[in-house]
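A.B. asks: here is my input; please provide its structure:
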Amino acid sequence: MMKLLLLFSMALIALNVDAKPDTRVYELRTYHCHEGKRADLIARFQNHTTRIFEKHGMTNVAYWLPTSPEMKNDLIYMLSYPSMEARQAAWKAFSTDPEWQKVAADSQINGKIVAAVDSKFLKMEPELTKKLKLKAKSPERIFELRSYYCLPGRYPNIVARFRDHTRDIFETHGIENIAYWGTIEKDDTQSHLVYIIAHESEAAAKNSWDAFRADPVWKKAQKASEEDGKIVEKVVSVMMAPLPFSKLR
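C.D. replies: Take a look at the predicted model:
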């Protein structure tokens, strides 16, 4: 009896641990390189930067190359931190690290690599993602980064629609849910939904999206969710291939 009680208690503890929300701060960064310099940036990340990030408490989550020709000079990556305060401290320590300063200087002997940087801070959307899934179902897959900008006051509606319908319908059409975040905004600006899904290939992605949009179950869910007005104002999608050193592949 005591053994059974102990096993039951351990199971409850495990459930409570799994139920803990992911409160980390995620940062999605896009580096726009000078023409012909992206290969230098990739080498710098692979050989130096990722390791120096980890030394200063930053967690490397993923590194991707957009597949669109229009983004041929871009690299997208994601880091996570225990908190925003930890993020600020980590970047300060990183930027003043003599090792990093030497790496940066040596890598730019023939010219600057990065022309501009875009950054978004994200928090995991607890109603949509319990844990970031790093392990691949298949050895090769393509990722899709999607950002949904909602009409005023409609962010809770998009979360509800994904929670109650969209994610499950995705899976029936071969679209793998990876993770969902809401943006962290500085003022009263409404968050927008950022999520990552995976496909077997870009061709598979097109087939899955065609089937999803034609699915009567989805059409019914969309119609019901928009009885009191449209939810989404704009959608931005980027197809991405993971780099070999990306944890999320």
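
A.B. asks: contacts and neighbour counts: CA atoms only from here.
C.D. replies: OK.

A.B. asks: element containing Y195, please.
C.D. replies: Element membership of Y195 [criterion: DSSP states H and E] is strand 193-199.

A.B. asks: pull the longest helix from this structure.
C.D. replies: helix 2-19 (DSSP state H).

A.B. asks: center of the protein, which residue is that?
C.D. replies: I196 (5.4 Å; C-alpha atoms, centre = their mean).

A.B. asks: just give me the neighbour total for the residue lying closest to that one once chain neighbours are set aside.
C.D. replies: Counting by C-alpha to C-alpha, 6 or more residues apart in numbering, L145 is the residue found nearest to I196 once chain neighbours are left out, at 4.7 Å. Neighbour count for L145, taken as other C-alpha atoms under 10 Å: 16.

A.B. asks: repeat for A203
C.D. replies: 9.

A.B. asks: how near is it to D210?
C.D. replies: Per C-alpha to C-alpha, to the nearest Å, A203 is found 11 Å from D210.

A.B. asks: do a quick rundown of the helices in this protein.
C.D. replies: 2-19, 38-44, 50-55, 84-95, 98-107, 155-161, 167-172, 202-214, 216-225.

A.B. asks: for M124, find the nearest of those helices.
C.D. replies: helix 155-161 (11.8 Å; C-alpha to C-alpha).

A.B. asks: so what does that closest one touch, helix or strand wise?
C.D. replies: strand 193-199, helix 216-225 (3 or more C-alpha pairs under 8 Å, 6 or more residues apart in numbering; DSSP states H and E).

A.B. asks: please give the structure of this sequence too, so both can be compared:
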Amino acid sequence: MKRRSFVKGSLISGAAAAITPAAAMAKPEFNRPPYREHYELRVYTFKSVEQQKTTEDFYRDVFVPKVRKELHEPVGVFTELNPAGQTKLYILIPYNVYERYAGLNYALENDKEYWAKGAAFLNAPANNPAFERMDTSLMQAFMHMRIKQIPPREQRIFELRQYKSASEAAGKKKIEMFNDKGEIDIFKRLGFKPVFFGETIFGNDRPNLTYMVTFKDMEDKAAHWKAFVDDPEWKRISAVPEYADALLVSKITSTMLVPTDYSGI
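C.D. replies: Next comes the predicted model:
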């Protein structure tokens, strides 16, 4: 796992009057408009049950409690509903402002208790790694849904969908459909219980947008998507030539997930 180190001296020198302009530019503006959350998505690939257990033990016993303490945020932890072989593990970490992303990494980097409790995962040897691969992306919430919504803790499954675009312009145009043309409102009106909508700002396969919606079970999922496709408002939006999927979307990925018993989402 890659970790960033932050230079303590920069915090001290930032207080010096001689660099006031630079310090002012770097200072986090927690009240700046418009307020939008950020979401980090980590996806772990394993080759064995033992690897998955090591990673899940770390997140359940060390990482999730630490994030609750540092950020006061729920961490979503999910496995695949119908994995092809060993399941992947999906971790969703919300940040109410971007600066908390850097702040959490700094706090963990310097937390001796965290490194001691998480040693089996954090210091796993090269000949017995805790996972085979970790893919990470950071997303910024859409303007029309700037804060996550946690669904009720009842029987539920989640669909994580990603729309990849061939160009930056196409990606922005697709996001415009959600933000400005009412697509998010359709999801809410039809009871999809969306958790978040995010544009990937760091990560693989950019440009892309990713979102998560909630269902009771697979039958409920099928019923909701049929209602969406048949919805008159969706038909009106999708019929506009400039919003044709053939122009804006190069690939759609759908992954069905189930929350672990320690997931905060």
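
A.B. asks: overlay the chains and give the TM-score.
C.D. replies: The TM-score (TM-score structural alignment, normalised by the length of the first structure) is 0.76; 227 aligned residues with a C-alpha RMSD of 3.2 Å.

A.B. asks: re earlier: deepest of the helices and strands packed on helix 155-161 of the first structure, which one?
C.D. replies: Of all those, strand 193-199 has the most neighbours on average by mean count of other C-alpha atoms under 10 Å, namely a mean of 22.

A.B. asks: contact partners of that one?
C.D. replies: With contact meaning C-alpha atoms under 8 Å, 6 or more residues apart in numbering, strand 193-199 of the first structure is reached by 141-149, 155, 158-159, 174-183, 205.

A.B. asks: so where is that strand in the second structure?
C.D. replies: Aligning strand 193-199 of the first structure against the second structure (TM-score structural alignment) gives residues 209-215.

A.B. asks: what's the mean distance for the matching stretch versus the first structure?
C.D. replies: On superposition with the first structure, the mean distance recorded for stretch 209-215 of the second structure (mean C-alpha distance after the TM-score superposition for the first structure) is 1.1 Å.

A.B. asks: now the helices and strands packed on helix 155-161 of the first structure as a markdown table including distance to F8 of the first structure?
C.D. replies: Shown next, in a markdown table, are those (distance: least, C-alpha to C-alpha, whole Å):
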| stretch | distance to F8 of the first structure |
| --- | --- |
| strand 193-199 | 35 |
| helix 216-225 | 39 |
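
A.B. asks: closest to A136 of the first structure out of those?
C.D. replies: Of all those, strand 193-199 comes closest under C-alpha to C-alpha, at 9.3 Å.

A.B. asks: residues contacting S201 of the first structure?
C.D. replies: 141-142.

A.B. asks: repeat for the one 10 residues further on
C.D. replies: By C-alpha under 8 Å, 6+ apart, A211 of the first structure lies in contact with H173.

A.B. asks: how about a markdown table for the helices of the first structure, with distance to P69 of the first structure added?
C.D. replies: Below are the helices of the first structure laid out as a markdown table (distance: least, C-alpha to C-alpha, whole Å):
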| stretch | distance to P69 of the first structure |
| --- | --- |
| helix 2-19 | 41 |
| helix 38-44 | 13 |
| helix 50-55 | 26 |
| helix 84-95 | 31 |
| helix 98-107 | 25 |
| helix 155-161 | 30 |
| helix 167-172 | 27 |
| helix 202-214 | 14 |
| helix 216-225 | 31 |
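
A.B. asks: and of these, who's closest to V238 of the first structure?
C.D. replies: helix 202-214 (11.2 Å).

A.B. asks: wait, which of the helices of the first structure is closest to E27 of the first structure?
C.D. replies: Closest of the helices of the first structure to E27 of the first structure is helix 84-95, at 9.1 Å (criterion: C-alpha to C-alpha).

A.B. asks: compared with the second structure, how much does that closest one deviate?
C.D. replies: Helix 84-95 of the first structure sits 3.5 Å off on average (mean C-alpha distance after the TM-score superposition for the first structure).

A.B. asks: how big is the angle separating that helix from helix 98-107?
C.D. replies: Interaxial angle, helix 84-95 of the first structure versus helix 98-107 (axes from the mean of the first three to the mean of the last three C-alpha atoms, to 10 degrees): 60 degrees.

A.B. asks: may I see the buried residues of helix 84-95 of the first structure?
C.D. replies: Using 16 or more other C-alpha atoms under 10 Å as the test for burial, helix 84-95 of the first structure gives 86-87, 90, 93-94.

A.B. asks: nearest to A43 of the first structure, of those residues?
C.D. replies: The closest of the buried residues of helix 84-95 of the first structure to A43 of the first structure turns out to be F94 (C-alpha to C-alpha; 18.1 Å).

A.B. asks: what residue in the second structure is paired with the closest one?
C.D. replies: Structural alignment (TM-score structural alignment) places F94 of the first structure against L108 in the second structure.

A.B. asks: that match against Y114, yeah?
C.D. replies: Yes. Contact status for L108 of the second structure versus Y114: in contact at 6.7 Å, counting by C-alpha atoms under 8 Å.
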